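Engineer: Sharing a model prediction with you, sequence too.
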Amino acid sequence: MPDSETTVQSSPADTYDVGVDNEREGDGEGVALHKHTIAVSHNGIAARQKEREEALLPRVISRERLQTTGEEIANTISHGLMAAGALVFAPNLLSHAAEHGDTVTVVGTAVFVASMFILYLGSTIYHAVPTRCTALKAWFRLVDHTVIYLLIAGTYTPFILEVLDDPWRWPFLVAEWGLAVGGILFKLCGDSHAHPQASTGFYLVMGWIGILAAKPLLAVMPIPGIIWLVAGGLSYSLGVIFYATDHVVPFGHLLWHFFVMGGT
């Protein structure tokens, strides 16, 4: 006759159950296993998301190093002041244009003021976003670099509309804004991260395209206006040096900001 005690062999389910919640089958195994599965799933998704963000961070936000907290605070304040200044002085600029010019003058001035405000606002937000917010900071970095094309084209627009006569005016306006659109599309659709020099080249070409119209500009534009135009171009161009080396020069990006502000 068999013994009164029956030998119970442990099953894989029982063994797993003990590992999950230290209970026997029928004492909450289903609930514990369900919770364990969800936790593993969530942890896996979070881990993969973290890996993607960590891979995105050095490629999108910085070439070799991230800006320090102090640098980002300085960057935010510098361009934040310019964004506020654009709003403060916009009414005066527009009223002056309306008083001393015509509709074309007002339109050109409005384009410049709008592009200036958009650039400095975008830059301020980008630098204010904490580095730990990887995806958001990467998105605003794209905005920050894209609106540079708008500022360059917006800066040239009043000069082109107000100073240049036909047949120079419209070809130059189309060329400048065509380059701006091309640069923006390159940033949005192209592999600009792999070719940062191409973006810088776009900026410089757009900034110095006015040389092609030097003769008609000199013929009709007052000397002080020429001096200011050249000084602005030089300020942007010299600032590129600090932009290109901001990953090795402490507060180099802030210096780039100062040169951009000077050019504006």
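Structural biologist: Cool, got the structure.
Engineer: hey, let's count contacts and neighbours off CA atoms from now on
Structural biologist: Fine.
Engineer: and residue 77, what is it in contact with?
Structural biologist: Residue 77 is in contact with residue 124, counting by C-alpha atoms under 8 Å, 6 or more residues apart in numbering.
Engineer: measure it to residue 125 for me?
Structural biologist: 10 Å (C-alpha to C-alpha, to the nearest Å).
Engineer: Can you tell me how far residue 31 is from residue 37?
Structural biologist: Residue 31 is 10 Å from residue 37, by C-alpha to C-alpha.
Engineer: and what of residue 175?
Structural biologist: Relative to residue 37, residue 175 is positioned 59 Å away (C-alpha to C-alpha).
Engineer: same check, this time on residue 114
Structural biologist: 53 Å.
Engineer: between those two, which one's more packed in?
Structural biologist: In this view residue 114 and residue 37 are compared by other C-alpha atoms under 10 Å, and residue 114 has more residues nearby, 16 against 12.
Engineer: Report all helices and strands that the one helix or strand the more buried one maps to contacts.
Structural biologist: Residue 114 belongs to helix 103-128 when assigned by DSSP states H and E. Applying 3 or more C-alpha pairs under 8 Å, 6 or more residues apart in numbering; DSSP states H and E, we find helix 103-128 packed against helix 69-100, helix 134-162.
Engineer: The very next helix or strand once past the shortest one versus helix 134-162: what angle between them?
Structural biologist: Which is helix 134-162. Next along the chain after helix 134-162, taking DSSP H and E as the criterion, comes helix 169-189. Counting by axes from the mean of the first three to the mean of the last three C-alpha atoms, to 10 degrees, helix 169-189 lies at 170 degrees to helix 134-162.
Engineer: So which elements touch helix 169-189?
Structural biologist: Packed next to helix 169-189, using 3+ C-alpha pairs under 8 Å, 6+ apart, are helix 134-162, helix 196-208.
Engineer: Quick one: distance of that helix to the chain centre.
Structural biologist: The gap between the average C-alpha position of helix 169-189 and the chain average comes to 18 Å, counting by C-alpha atoms, centre = their mean, to the nearest Å.
Engineer: structure B:
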Amino acid sequence: MVSMKFPTEKMSSESSFLFFRFMNNRAPSNKRYQPTEYEHAANCATHALWIIPSIVGGILLYLLSDDHWEEISAWLYGAGLSSLFIISTVFHTISWKKSHLRSVENCFHMCDRMVIYFFIAASYTPWLTLRDLGPWAANMRWVVWVMASGGTAYVFFFHERFKAVELICYVAMGVFPALVILSMADRSGLCELLVGGGCYVLGIVFFKSDGIVPFAHAIWHLFVAMGAGIHYYAIWKYLYTPVNQPTSTAR
């Protein structure tokens, strides 16, 4: 008996093929996802595009600084922002083109995970340093860097072992320091901070969707870039433009 394929079935199979050619199967919980060639290229491009803007942005804040504390905050924030995009791009490039250098690739994968903690701490630094804070909240200026150091140590000893714990650590560090908002007399920029934070949170959905959504990691990169851009705008507008420069107790 001759089997017949209806046009709808043929179209469905073709669309499925086109859908899955852009991604590999989902990796087991104890292994790292291996992107396709298309995904590798997208992973590199979506963060490489922001390297130069992040460096220029950090320099701009430094040039706008009026005192020592603003210069330190600009330097730390600019370094954290540009390092995030640089290390991510280097790791994804090595992972794509130099897969035989497993030890080097693994080292940069660890650095890629570690720099996220320092990026979060650097993103909070201008707000914690240049805004007036209550007595208890002022301690958060150094607590965020202790948390970043702890996260780095965690990656060093438990890299890729407990992925859920690692994700919880990122979210906790991203959310917990925001409690200082409760002690701020000047809350200008809060809307931008919430929108930028929302971009990161929404991006986490794609961060955990490799093997489910094509280009999931590259989409995560785009959400990171959007969140970082919105937060940079808030820092520039509310902390470094002359009409909005605050008087900080840290000065």
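Structural biologist: Received the coordinates, thanks. As the structure is a prediction and not an experimental result, all values here were calculated from the model.
Engineer: hmm, back to that, out of the helices and strands packed on helix 103-128 of the first structure, which gets nearest to residue 211 of the first structure?
Structural biologist: Residue 211 of the first structure lies closest to helix 134-162 among these, at 12.1 Å (C-alpha to C-alpha).
Engineer: What is the burial count for residue 157 of the second structure?
Structural biologist: By other C-alpha under 10 Å, the residues close to residue 157 of the second structure number 9.
Engineer: ok, now residue 151 of the first structure?
Structural biologist: 23.
Engineer: Once you drop chain neighbours, what's closest to the counterpart of it in the second structure?
Structural biologist: Aligning on TM-score structural alignment places residue 151 of the first structure opposite residue 119 in the second structure. The shortest distance from residue 119 of the second structure to any non-neighbouring residue, by C-alpha to C-alpha, 6 or more residues apart in numbering, is to residue 80 (4.6 Å).
Engineer: Show me what the one you found aligns to in the first structure.
Structural biologist: Match for residue 80 of the second structure (TM-score structural alignment): residue 115.
Engineer: and residue 228 of the first structure, how many neighbours does it have?
Structural biologist: Residue 228 of the first structure, neighbours per other C-alpha under 10 Å, totals 12.
Engineer: How about residue 200 of the first structure?
Structural biologist: 16.
Engineer: what about the counterpart of it in the second structure, distance to residue 12 of the second structure?
Structural biologist: Counting by TM-score structural alignment, residue 200 of the first structure lines up with residue 167 in the second structure. Using C-alpha to C-alpha, residue 167 of the second structure is found at 36 Å from residue 12 of the second structure.
Engineer: And for residue 116 of the second structure?
Structural biologist: From residue 116 of the second structure to residue 12 of the second structure the distance is 40 Å (C-alpha to C-alpha).
Engineer: Looking at those two, which has the bigger crowd around it?
Structural biologist: It is residue 116, of residue 116 of the second structure and residue 12, that has more neighbours when counted by other C-alpha under 10 Å, with 22 against 11.
Engineer: The more buried one touches residue 84, doesn't it?
Structural biologist: Yes. Between residue 116 of the second structure and residue 84 there is a contact under C-alpha atoms under 8 Å: 6.6 Å.
Engineer: returning to what we had before: out of the helices and strands packed on helix 169-189 of the first structure, which one sits most buried?
Structural biologist: Each of these was assessed for mean neighbour count using mean count of other C-alpha atoms under 10 Å. The highest is helix 134-162, with a mean of 21.
Engineer: ok, the closest residue to residue 59 of the first structure other than its chain neighbours - how many residues close by?
Structural biologist: Closest residue in space to residue 59 of the first structure, ignoring its immediate chain neighbours: residue 193 at 7.1 Å, by C-alpha to C-alpha, 6+ apart. For residue 193 of the first structure, the count of nearby residues is 15 (other C-alpha under 10 Å).
Engineer: Double-check residue 193 of the first structure against residue 56; I have them as touching.
Structural biologist: No. With contact defined as C-alpha under 8 Å, residue 193 of the first structure does not count as touching residue 56 (10.9 Å).
Engineer: Okay, and the counterpart of residue 193 of the second structure in the first structure sits in which element?
Structural biologist: Matched to the first structure by TM-score structural alignment, residue 193 of the second structure sits across from residue 229. Using DSSP H and E, residue 229 of the first structure falls within helix 223-244.
Engineer: The match of residue 151 of the first structure: what's it in contact with?
Structural biologist: Here residue 119 of the second structure is in contact with 77, 80-81, 83-84 (C-alpha under 8 Å, 6+ apart).
Engineer: mind putting these in JSON lines, neighbour count and distance to residue 204 of the second structure included?
Structural biologist: Converted to JSON lines, the contacts of residue 119 of the second structure look like this (neighbours: other C-alpha atoms under 10 Å; distance: C-alpha to C-alpha, whole Å):
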{"residue": "77", "neighbour count": "28", "distance to residue 204 of the second structure": "22"}
{"residue": "80", "neighbour count": "24", "distance to residue 204 of the second structure": "20"}
{"residue": "81", "neighbour count": "29", "distance to residue 204 of the second structure": "18"}
{"residue": "83", "neighbour count": "20", "distance to residue 204 of the second structure": "20"}
{"residue": "84", "neighbour count": "26", "distance to residue 204 of the second structure": "16"}
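Engineer: With respect to residue 20 of the second structure, which of these is nearest?
Structural biologist: residue 84 (29.5 Å).
Engineer: Might one say that that closest one is in contact with residue 117?
Structural biologist: No. Taking C-alpha under 8 Å as the definition, residue 84 of the second structure is not a contact partner of residue 117, at 9.7 Å.
Engineer: Show me the one of the helices and strands packed on helix 169-189 of the first structure that comes nearest residue 258 of the first structure.
Structural biologist: Closest to residue 258 of the first structure of these, according to C-alpha to C-alpha: helix 134-162, at 14.6 Å.
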